[in-house]
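# After the sequence you'll find the predicted model.
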Amino acid sequence: MANIKSQKKRAITNLKRNVAKAGEKTALKTAIKDVLAAVAANDKATATTALNKANSLLDRAITSHIKHGNYVARQKARLSKAVNSIQA
């Protein structure tokens, strides 16, 4: 542990942010898995709503610096392609 007061505060703040970002990462992964599960079940309505939620979380991941913009673009394209492949 650091001896300087500002560094002690920074260490505590870093732990808090780490926990918060871990929750956001988990929610993002779960949303992506929900889309893929709905696609596997051939449920277009559920897949569409899950895709909208996943897209929202992916966009938020860019602004909070959790994921890179290219990763988000690739995932959005991949999930959209999967949902559009469902035969209604």
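Received it, and whenever you're ready, just let me know what you need. Residues are numbered from 1 along each chain as shown.

# from here on, contacts and neighbour counts on C-alpha atoms
Noted.

# contacting residues around the residue nearest the centre of the chain?
Geometric centre of the chain, nearest residue: Leu28, 2.4 Å, by CA atoms, centre = their mean. Neighbour list for Leu28: Ala54, Leu57, Leu58 [criterion: CA atoms under 8 Å, 6 or more residues apart in numbering].

# so where do the helices sit in the chain?
5-40, 44-63, 69-84 (DSSP state H).

# Identify the residues contacting the second one?
Translated: helix 44-63. Residues contacting helix 44-63 (CA under 8 Å, 6+ apart): 24, 27-28, 31-32, 34-36, 38-39, 67-69, 72, 76, 79-80, 83, 86, 88.

# Put this next to the first one:
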Amino acid sequence: MANTPQSKKRARQNERRYEINKARRSRIRTYLRRVEEAIASGDQAAAKEALHAAEPEIMRGVTKGILHKNTAARKVSRLSSRVKSLA
């Protein structure tokens, strides 16, 4: 357990950041799930629209430190190629 005032403060900050990061991660996963569902349904228009909504959310995860930039780029690339192949 934290003993010094500094370590107590860091513990409080970590709890706050954890909650914020958890919400962001959940939001990103929701957008990814919407794209996956649209791809599964076979509707290219809906999949394209879902991907365009998900892409900025994924990249925002990079700037906020939730995802690594290469991970985000890989996810977007693979999703876009899957959406493209629906044609």
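Done, it's in. Predicted model only: the values in this text are computed from it and were never measured.

# sorry, back to before: most neighbours of all the contacts of Leu28 of structure 1, which one?
Leu58 (26 neighbours; other CA atoms under 10 Å).

# Compute the distance between that one and Tyr71 of structure 1, please.
In this view, Leu58 of structure 1 and Tyr71 of structure 1 are 9 Å apart by CA to CA, to the nearest Å.

# One more: Thr30 of structure 1?
Taking CA to CA, one finds Thr30 of structure 1 at 16 Å from Tyr71 of structure 1.

# Likewise for Val39 of structure 1?
Going from Val39 of structure 1 to Tyr71 of structure 1 by CA to CA gives 21 Å.

# can you check Val19 of structure 1 too?
For Val19 of structure 1 relative to Tyr71 of structure 1 (CA to CA), the value is 22 Å.

# ok, now Asn84 of structure 1?
Taking CA to CA as the measure, Asn84 of structure 1 falls 20 Å from Tyr71 of structure 1.

# Please apply the same query to Lys25 of structure 1.
For Lys25 of structure 1, the distance to Tyr71 of structure 1 - CA to CA - is 13 Å.

# These two: which is more packed in?
More crowded of Lys25 of structure 1 and Tyr71, by other CA under 10 Å: Lys25, with 16 against 11.

# thinking again about what came up before, turn the contacts of Leu28 of structure 1 into a markdown table, including distance to Ala11 of structure 1.
Formatted as a markdown table, the contacts of Leu28 of structure 1 follow (distance: CA to CA, whole Å):
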| residue | distance to Ala11 of structure 1 |
| --- | --- |
| Ala54 | 32 |
| Leu57 | 27 |
| Leu58 | 28 |
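
# Identify the residue of structure 1 aligned to Gly65 of structure 2.
Under the alignment (TM-score structural alignment), Gly65 of structure 2 pairs with His65 in structure 1.
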